[in-house]
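A.B. asks: Build me a model:
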Amino acid sequence: MAEDSSSSQSFLRRYWEGYKEFWGERFSFLDNYSRFIKRDKPLPSWSDSDVEEFIASDPLHGPTLRTAREAVKISAVGGIIGAVSTAGVTWKYSRSLHGTALSLGAGAVFGWTFGQEVANHWLQLYRLDTMAAQVKFMEWWQNKVEGQ
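C.D. replies: From the prediction side, this is the model:
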């Protein structure tokens, strides 16, 4: 019986290691942010003026970051429109409070997603490396905060 227990643990351990390796490869881009997230002392918050200062100071990554911020605004508007419209239709036809709340949440998610797609095509984000711009901003912010 002890043999069965150890073999099942080794099977589970092997399965878990394979699982971690599989998803680790697919989310390896998160390693770009790990040096900013996994810090002993977190970076302080930044303001819009700090972001604008970076955009003005970096001619390569600044415009990309500005475009990414515009895309977030478009996505937020899509989320608001989706939430309000679906909740309004649900309330009009069902007068169900819990159904309206659920449709508000679902409409926000669907509207945000649709807004992201609109922004992606409208602003042609597929041509830009927005992750590199965000990482450069985080490096710039870290250097500015730490006084380097």
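
A.B. asks: rest of the way, CA atoms for contacts and neighbours
C.D. replies: OK.

A.B. asks: Tell me where the longest helix sits in this structure.
C.D. replies: Of all the segments of type helix in the chain, defined by DSSP state H, the longest one is helix 62-94.

A.B. asks: list the buried ones in the next helix or strand after that one?
C.D. replies: Once the chain leaves helix 62-94, the next helix or strand it forms, by DSSP states H and E, is helix 97-122. Applying a neighbour-count criterion of 16 or more other CA atoms under 10 Å, the buried positions in helix 97-122 are 100-120.

A.B. asks: likewise stretch 37-52?
C.D. replies: In stretch 37-52, the ones that count as buried by 16+ other CA under 10 Å are residue 51.

A.B. asks: what about that stretch, start to end distance?
C.D. replies: The straight-line separation of the ends of stretch 37-52 (CA to CA, to the nearest Å) is 22 Å.

A.B. asks: Measure how far it is from the centre of its chain, please.
C.D. replies: 16 Å (CA atoms, centre = their mean, to the nearest Å).

A.B. asks: Need the residues that contact that stretch.
C.D. replies: Residues from elsewhere that reach stretch 37-52, judged by CA atoms under 8 Å, 6 or more residues apart in numbering: 36, 137, 142, 145.

A.B. asks: To check against the first, give me the structure of this:
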Amino acid sequence: MAEPFSFLDSYNRFLKRDKPLPSWTEADVNEFISSDPVHGPALKTAREVAQFGVVGSIVGGITTAGWAWKYSKSPHGTVLSLGFGAICGWTFGHEIGNHCLQLYRYNTVTAQAKFLEWWQNKS
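C.D. replies: Presented below is the predicted three-dimensional model:
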């Protein structure tokens, strides 16, 4: 049963801590990206793909909510359509970003774990 979730083992040393890691800023992430030539590009690409998801979520939510309002004038249906459209838009945006930026070439779990390790050592 634990085999499908074995990727979580990379994060155990960061999740099961007595004292949580301090917050980091955009500048800290950019410093890691520029300092690590192996894992930096993977982390940068993963962050760019997340922007595709955000844009997809906004477009999907507004579009479906607009259609629901135009054809039904139902406030609760419009709110539900907004939520459903945002979730679907996030998913499709991520898929489009994954293919456009070729995220499948990178091991993003390792890159994120290396960033957390770097941040732990730095702080």
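
A.B. asks: quick one: contacts for the residue nearest in space to the middle of structure 2?
C.D. replies: In structure 2, the C-alpha nearest the mean C-alpha coordinate belongs to residue 50, at 4.6 Å (CA atoms, centre = their mean). Remark: with contacts taken as CA under 8 Å, 6+ apart, residue 50 of structure 2 is in contact with 94, 97.

A.B. asks: What's the match for it in structure 1?
C.D. replies: The criterion is TM-score structural alignment: under it, residue 50 of structure 2 has residue 72 as its aligned partner in structure 1.

A.B. asks: Tell me how far that match lies from residue 116 of structure 1.
C.D. replies: As defined by CA to CA, residue 72 of structure 1 lies at a distance of 7 Å from residue 116 of structure 1.

A.B. asks: what's the nearest residue to the alignment partner in structure 2 of residue 103 of structure 1 if we skip its chain neighbours?
C.D. replies: In structure 2, the residue matched to residue 103 of structure 1 (TM-score structural alignment) is residue 81. Sequence neighbours aside, residue 65 is the residue nearest to residue 81 of structure 2 in space, at 5.0 Å (criterion: CA to CA, 6 or more residues apart in numbering).

A.B. asks: Tell me, how many residues neighbour the counterpart of the one you found in structure 1?
C.D. replies: Taking TM-score structural alignment as the criterion, the aligned counterpart of residue 65 of structure 2 in structure 1 is residue 87. Applying the criterion other CA atoms under 10 Å, we find 22 residues in the vicinity of residue 87 of structure 1.

A.B. asks: got the contact list for residue 87 of structure 1?
C.D. replies: Shown in contact with residue 87 of structure 1 (CA under 8 Å, 6+ apart): 100, 101, 103, 104, 107.

A.B. asks: show me what contacts the last one?
C.D. replies: Think residue 107 of structure 1. Under the criterion of CA under 8 Å, 6+ apart, the contact list for residue 107 of structure 1 reads 79, 82, 83, 84, 85, 86, 87.

A.B. asks: which ones are touching the fourth one?
C.D. replies: By CA under 8 Å, 6+ apart, the contact set of residue 84 of structure 1 is 104, 107, 108.

A.B. asks: Give the equivalent position in structure 1 for residue 38 of structure 2.
C.D. replies: Structural correspondence for residue 38 of structure 2 with respect to structure 1 (TM-score structural alignment): residue 60.

A.B. asks: again but with residue 8 of structure 2, I slipped
C.D. replies: Per TM-score structural alignment, residue 8 of structure 2 is aligned with residue 30.

A.B. asks: quick one: its match and residue 37 of structure 1, what's the gap?
C.D. replies: To residue 37 of structure 1, residue 30 of structure 1 is 10 Å away according to CA to CA.

A.B. asks: Could you do residue 22 of structure 1 as well?
C.D. replies: Here residue 22 of structure 1 is placed at a distance of 22 Å from residue 37 of structure 1 (CA to CA).

A.B. asks: So what does residue 18 of structure 2 match up with in structure 1?
C.D. replies: The pairwise alignment with structure 1 assigns residue 18 of structure 2 to residue 40, based on TM-score structural alignment.
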